[in-house]
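In: Sequence and predicted structure are below.
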Amino acid sequence: MRNQKDVLEKVLDKIENNLKNDVNADSLSDDFSMSSVHLQRLFKQTFKQSIGAYIRSRKLSASIADLLYSNLNVQDIALEYGFSFEQAYILSFRRKFGFTPGELRRNRQLVKITPPLTPFAQTSMYKNHFLVGSIINDKYMDETYFGIIKSHFNAVTPENNLKPLLLTSNRGGAYNWTYADKIVNRTLENGIPVHGHVLVYHDMTPEWMTKGTKTEAEDNLKNYITDVITHYNGRINSWDVVNEAMRDNLTAAETSGDWKKCLRTDSSWHKALGANYVETAFRTAREAAPDVTLYYNDYGLEYPRKADAVCKMINDINNRYKNTTGQTRNLIEGLGIQSHYQIKYFDENQIRSSLKKFTALNIELSISELDVATAEHETGEGKDIVMSEHDAAVQAFIYARLFRLYREYAAYIKRVTMWGIDDYNSWLSAGNPCLFDRYLIPKKAFNAVFNPEKYCDIV
C-alpha cells in the first residue's frame, strides 16, 4: 500500500511538471513501469476521478494565468497546453468554468480552479515537520476559498472572529458565539485543527472591559478569558493568550533592564492593570484550561532588542510560575512569531538569529502570521496589482528561503500559518503578499513553497 501511495505522489508530481507537455495515462504508466489500466484504476479508486479528467482540469486551470497575464492569443494558449485545436480548448473551458477564455479576459471573473491534488501541507517535505496553516474569516467561509483551505492547508487561525470586540460588545457576559462557532465547527468537521486568536489584545477590545476600578477591570479580564477558553475547550487546543504587548523601537538600555518597562503603555489593559496583566492573563487561562497550549504572539521579533525583551518576559513568567506552583510545566508554552516581511527589507540572517535565540526558551514556536509584501506597508483590501516579473521572482525566492529555514528549525516549529489566501483579500493587498492571486491562481510564491530548493537561488 505504501508503494502505491509513493507511486501516486510521483504521478501527481509528473503531471504538475508537464502540464504543457503531452502527458496522459499511457505515458505515465510507461514512466512508472505499470500497466495503463492498473494506473487508471488506482488513480480513480484513490482520488474519485479519472486520471484523464484530472489532467484536463489541471491544464485548463493552469491556462488561466496565461489568459490573464500574457499577450498570447487563445489559439497559442490552446496549443501550448496540448489541445489539438482552438475550438476544442474553448469548448472544454466553457464546460468547466461556465464562460469562454475570451469572456474571462474581458470580464476578469473569479474562477474556481482545480488545484493540484498534492497539497504542500501534506507533501513529504512538510507533513513530518510542521503544520501549514491559513487564516479563515467571513469571506473565506465561501466554498471557493474554503475549498482551497481544505486542499492546501492543515491548520486554521480565525483572523478576527475570536477577538474580543467580535465576541462580546456588551458588559455582563453577553457573547456573540454564533458566527465564531460556525467557523470553528466547520473547520473541525473537515479535520482541520483550529488555533485560537486572541484573548487579550490592545486593539479590538470593547471599551467597557478596561473601564472602572482596577478590581473591576481585572475581574473583566479573568471572566472573559475563562468564559471564552471554557466555551471552546475540547475544540481549540492552543490559544494566543496575549497579543502584541511589547513596544517597538526599544533601546539597548531598555532591553538590558526590566522587561516590564518594555511593554507598550498605550494598551488599555496596561493602563487599567499595569504590567502584571500579562501574567494574570496566562495564569487565568491555565486555570480555566489546563490542557490547552498557551501562546504569546507578537510582531517584529526578527529585531534583536524586541526579541530579547520577549525572551526575558517568557523566562521570567515561566520561572516564577514553576517556583510558586511547584509545576515543572511552563505557563507560556508557545511563542507566535508574526512574520510580515517586505521584499525590500528582507534579512534572512536576522530571522535565523532570532529563531536560534527562541529555541533556548524550550517552548513551542509557530510562525503565526506569514506574508511577503512587494510594497511598503499599506493596509486595506482590494489594492492588489499585476505583479512585475521581478517582484514575483523575488517574492518566490524569499518564500523559498523562509521555508527552507523553517525546515532547519522544524524540531521547534509547530505551525507555519499564511496570513491570507489571496492577494485581493489580504490586509496588505497593495503588496500582493499571498500565494494565490485575486483569481485564486497559484503564483510563483506558491510554487516556491511547494518546491523551495528550486527557487532558493533564483532572483
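Out: Arrived safely, thanks for sending.

In: make it CA atoms for all contacts and neighbour counts henceforth
Out: OK.

In: just the strands in the stretch 301-450 of the chain please.
Out: Residue ranges of the strands in the stretch 301-450 of the chain, as given by DSSP state E, counting those that start in this stretch, are 334-342, 364-373, 413-418.

In: Could you export these as a markdown table, including distance to residue 147 and mean neighbour count?
Out: Shown next, in a markdown table, are these (distance: least, Cα to Cα, whole Å; neighbours: other Cα atoms under 10 Å):
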| stretch | distance to residue 147 | mean neighbour count |
| --- | --- | --- |
| strand 334-342 | 25 | 23 |
| strand 364-373 | 20 | 23 |
| strand 413-418 | 16 | 24 |
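
In: Adding distance to residue 455, write those strands out as a markdown table.
Out: A markdown table is the format used below for the strands of the stretch 301-450 of the chain (distance: least, Cα to Cα, whole Å):
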| stretch | distance to residue 455 |
| --- | --- |
| strand 334-342 | 18 |
| strand 364-373 | 15 |
| strand 413-418 | 19 |
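
In: Of all these, which one is nearest residue 40?
Out: Closest to residue 40 of these is strand 413-418 (Cα to Cα; 34.7 Å).

In: Who are the packing partners of the closest one?
Out: Applying 3 or more Cα pairs under 8 Å, 6 or more residues apart in numbering; DSSP states H and E, one finds that strand 413-418 contacts strand 131-136, strand 155-158, strand 364-373.

In: Let's have those in a markdown table, adding distance to residue 58.
Out: Below are the helices and strands packed on strand 413-418 laid out as a markdown table (distance: least, Cα to Cα, whole Å):
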| stretch | distance to residue 58 |
| --- | --- |
| strand 131-136 | 23 |
| strand 155-158 | 25 |
| strand 364-373 | 26 |
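
In: right, and those - which one's nearest residue 339?
Out: Using Cα to Cα, the nearest of these to residue 339 is strand 364-373, at 4.7 Å.

In: How about residues contacting that closest one?
Out: With Cα atoms under 8 Å, 6 or more residues apart in numbering as the test, strand 364-373 has contacts from 297, 333-343, 358-359, 395, 398-399, 412-420, 428, 430-434.

In: next up, a second structure to put side by side with the first:
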Amino acid sequence: MKTLCLQKHGLFQPLLIIVVLIFSSCVLTSQTNTAEVGDILYYEGFESTNSLQQNGTATIALSDVYAAAGDKSLSVEPVADNNWSGVALRNDSLATPMLPSGKYRLTAKILSPKNTTVGIRVETKDSFGMDTYGSVGSAKVNLVADQWVDVTMDFAVPADHQSVVAIVFHNDDQIPNLHFYLDEVKLLVTGLPLEPKPTPPQEIVFPQWDLSLPSLKDTYKDYFMIGNIISPYQMDLETTAMYKHHYNLVTAENDMKPQYFSPAKGIYLFENADWIIDWAEANDLKVHGHVLVWHSQSARWLNTGLDGKPLTRAEAKSNMEEYITNVAGHFRGKVISWDVVNEAFTDRAGIPTDWKEALRQDVPWYLAYENGADKSKGESGADYIYDAFVFARLTDPGATLFYNDYNETDSWKREAMAMMAEELNAKWKTDERNTEPDRLLIEALGMQAHYWTASLRVQDVEAAIKRFIEAGVKVGITELDIPYGSWTNQHSDPLTAEEERNQARLYAELFKIYKKYASHIDRVTFWGKADSQSWRAKGSPLLFNRAFGAKQSFYAVIDPEGFLSGN
C-alpha cells in the first residue's frame, strides 16, 4: 500500500480559512508502483488501436499511408493557431504512471510528407501545483520529407514536482498544414522513483481575501485607474467582492483575443467575453478590450490562406476590416479602450532610425500586407498597423486606442513605439476619414511592465514614460508583474522575507514614478490577482501570495514613500 498525502500548494477554497493538521499517515491507497528499471510503461505500434489522445485541436487517426513497422501508423494533423496542438500520452492513462524523482526514456519514430519540425515535451505540475511545459524534458525533431526519424528523449522528473501530466507531440513552431505520422512509441523506466519520506505535520490554510485591507483603487482615486485581469470561471462571489474592493477596471486575460472570438471567417463567438462584460457592468467596473490585432493567439483565416501562404494585401485588409467592425462593433459602448495592435516590434539593441525597421517582419499580418504592396506608392507590410487603428476608430469612436508592447523600457522598442505614434498620428490629421482633427489616432502607448527583480531599472521606466509623453500620447501600465529572479535564472522557491522586501522596494519605486507622472497615466493594471493565479507564478510576482494574503509589495504600493523610508 502506498501513502498519499495532501500537498500544501495548489489547493483552492476561497470560502473560508480552515487550519488542518496533516499527518504522515494521511490516506492509504491501493495503487502500488511495481515498475523496475527497464520495464516498459507504454508501447503502441498503431496496427489496430491507438491510446494516445488529442491535445488541443488536431485530427488523429490510424493510417496505412506510412508505417515504420507493420502496416499502419498514427496520422496527426494539428492546427497552426497555437503551439500545443497535437497528440498526448496522458500519464493518467498508464497502468503504472510516471512519478516524481523517476527517470524515463521515450522512443518513437516520426515521419512527415515534407521537410518540417515536430516538438515533444513533458508536462508536469511543479512544487506549487503550476503547469510546466517542457522544462522537465523537451526536443525539437527536424524531419526530412518521407523519411522516418528515430527519436530518443531521456528525462528525469524532479522530486519536488507534484505529478506528471503528459508527454505531448505538438506543433511547436506553429507550422501551417503540419502533418506527421507516429509509430513504435515506447516509454520505459531508466531510474526508479525515490521512496516517499514521511511528511511532518503541516498547516494548510485555505485562501481567503482580506477585505479589511486598504483599497488599491481608493488609494489611487486621484491619480489613475487600478485594474486587473479576469476569466469567466473566476467570477465567484469572493473574487467579485475582492475585485469591487480593490479595482475599478478589468481586462479579459484571454477571452477577447482573436483566436477565441473567430475560429473561421464569418463565425464570431462572444459568449465568454459577454459574461465578463455583464459581470463588469453589474459590479460597476470599466472594461479594457485586449486585443484586436496580434501575431499570436490570432485567427489564421485573417491573414493566411489554406495553403499556409500569406493572403494578398487586399484580402488581409478586407478581413481585418470585417473582423474589427464585427468585434469592436459588438462591444461598442461597453469597453472604454482597446489594445488595437499588440507586440508588433522586435527586440534589439540601439535606437532605430525608422520605426518600420524595428517591426517583426516575419509575422502573418506583415507578410500579408507586404504581399501586393506597391512600393512606388510607399506601401509596405507595416501598413497593417495604421489600418487597424483606423478601422477601430471608425467602428468605436468612443474608445481610447492603445498600442501595447513589452520590453518597452529598452531604447530600441521605446523609440520605435514613440516614432510610430508620432508618424501615424500626423498621418491621421490629414486623413479624409478623420472627423475629429484635434484628436489623436493612437491615443496611448501601453507599457506591459512584465519586469524581473534582477533587471528592473526604474530610471529606464521613467525614461520611457517621458519619451511617450514627448510623443504627445497618454501612457498605460497594462500588464504589471515583477517575478523574483531573471529570465535566465528563474526563481521557484517561496520568497524569503528579505526577497519579498527587495521585490516590494521595486514596486514602491515604480509607484513613486507613476504618481509623479499621474496626469499622463491612464491606468495601472496588474496581470494577475495572486501569485498562484499568475502566468509567471514561479517568481511570486504579485501583491498577494498563494493564500491571498497581502505581501510586503501590497503595502509598498499603498504607501510607496512610507515604505521606502522604512526599508
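Out: That came in fine, so what should we check first? Note that the structure is a prediction, hence the values are computed from the model and not measured.

In: ok, back up a step: who wins for proximity to residue 188 of the first structure among the helices and strands packed on strand 413-418 of the first structure?
Out: strand 155-158 (9.4 Å).

In: Where does the closest one end up in the second structure?
Out: Aligning strand 155-158 of the first structure against the second structure (TM-score structural alignment) gives residues 249-252.

In: Give me the residues contacting the matching stretch.
Out: 225-231, 273, 276, 280, 285-290, 525.

In: mean offset of it relative to the first structure (after superposition)
Out: With mean Cα distance after the TM-score superposition for the first structure, stretch 249-252 of the second structure departs from the first structure by a mean of 0.9 Å once superposed.

In: ok, back up a step: which among the contacts of stretch 249-252 of the second structure end up buried?
Out: The neighbour-count test (16 or more other Cα atoms under 10 Å) applied to the contacts of stretch 249-252 of the second structure identifies 225-231, 273, 276, 280, 285-290, 525 as buried.

In: Not counting its neighbours along the chain, what's nearest residue 269 of the first structure?
Out: Nearest residue to residue 269 of the first structure in three dimensions, chain neighbours excluded: residue 210, at 6.1 Å (Cα to Cα, 6 or more residues apart in numbering).

In: Show me what the one you found aligns to in the second structure.
Out: With TM-score structural alignment as the criterion, the equivalent of residue 210 of the first structure in the second structure is residue 303.

In: ok, for residue 284 of the second structure, nearest residue in space, not its chain neighbours?
Out: Nearest one to residue 284 of the second structure, counting by Cα to Cα, 6+ apart, is residue 248 at 7.3 Å.

In: Going by residue numbers, what spans are helices in the stretch 201-350 of the first structure?
Out: Secondary structure of the stretch 201-350 of the first structure (DSSP state H, counting those that start in this stretch): helices located at 214-231, 252-255, 268-273, 277-288, 304-325, 348-359.

In: Take these and write them to CSV, including distance to residue 451 of the first structure.
Out: Shown next, in CSV, are these (distance: least, Cα to Cα, whole Å):
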stretch, distance to residue 451 of the first structure
helix 214-231, 38
helix 252-255, 39
helix 268-273, 44
helix 277-288, 38
helix 304-325, 30
helix 348-359, 18
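
In: Residue 13 of the first structure: which of those is closest?
Out: Among those, helix 348-359 sits nearest to residue 13 of the first structure (Cα to Cα), with 29.1 Å.

In: which strands and helices sit next to that closest one?
Out: helix 304-325, helix 389-408.

In: quick one: which of these is nearest residue 121 of the first structure?
Out: Among those, the nearest to residue 121 of the first structure by Cα to Cα is helix 389-408 (11.7 Å).

In: In the second structure, what range does that closest one match?
Out: Counting by TM-score structural alignment, helix 389-408 of the first structure corresponds to residues 497-516.

In: So for the matching stretch, what gets flagged as buried?
Out: For stretch 497-516 of the second structure, a neighbour-count test (16+ other Cα under 10 Å) marks 500-515 as buried.

In: Just the element for whichever residue in the second structure pairs up with residue 198 of the first structure, please.
Out: Using TM-score structural alignment as the criterion, residue 198 of the first structure maps onto residue 291 of the second structure. Using DSSP states H and E, residue 291 of the second structure maps to strand 286-294.

In: which helices and strands sit right next to that strand?
Out: When contacts are defined as 3+ Cα pairs under 8 Å, 6+ apart, strand 286-294 of the second structure sits against strand 249-252, helix 258-261, helix 271-282, strand 337-342.

In: one more time with 7 Å
Out: strand 249-252, strand 337-342 (3 or more Cα pairs under 7 Å, 6 or more residues apart in numbering; DSSP states H and E).

In: Mean distance of it to its aligned residues in the first structure, please.
Out: Looks like 0.3 Å for strand 286-294 of the second structure (mean Cα distance after the TM-score superposition for the first structure).

In: tell me the angle of that strand relative to helix 383-395?
Out: 140 degrees (axes from the mean of the first three to the mean of the last three Cα atoms, to 10 degrees).

In: so can I have CSV of the helices of the stretch 201-350 of the first structure showing mean neighbour count and distance to residue 92 of the first structure?
Out: Converted to CSV, the helices of the stretch 201-350 of the first structure look like this (neighbours: other Cα atoms under 10 Å; distance: least, Cα to Cα, whole Å):
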stretch, mean neighbour count, distance to residue 92 of the first structure
helix 214-231, 18, 49
helix 252-255, 14, 62
helix 268-273, 20, 58
helix 277-288, 20, 55
helix 304-325, 18, 54
helix 348-359, 16, 45
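
In: how about those, which one is nearest residue 94 of the first structure?
Out: helix 348-359 (44.8 Å).

In: what does the closest one rub up against?
Out: Helix 348-359 of the first structure is contacted from outside by 301-302, 304, 307, 412, using Cα atoms under 7 Å, 6 or more residues apart in numbering.

In: Report the mean distance between it and its aligned residues in the second structure.
Out: Mean for helix 348-359 of the first structure is 1.1 Å (mean Cα distance after the TM-score superposition for the first structure).
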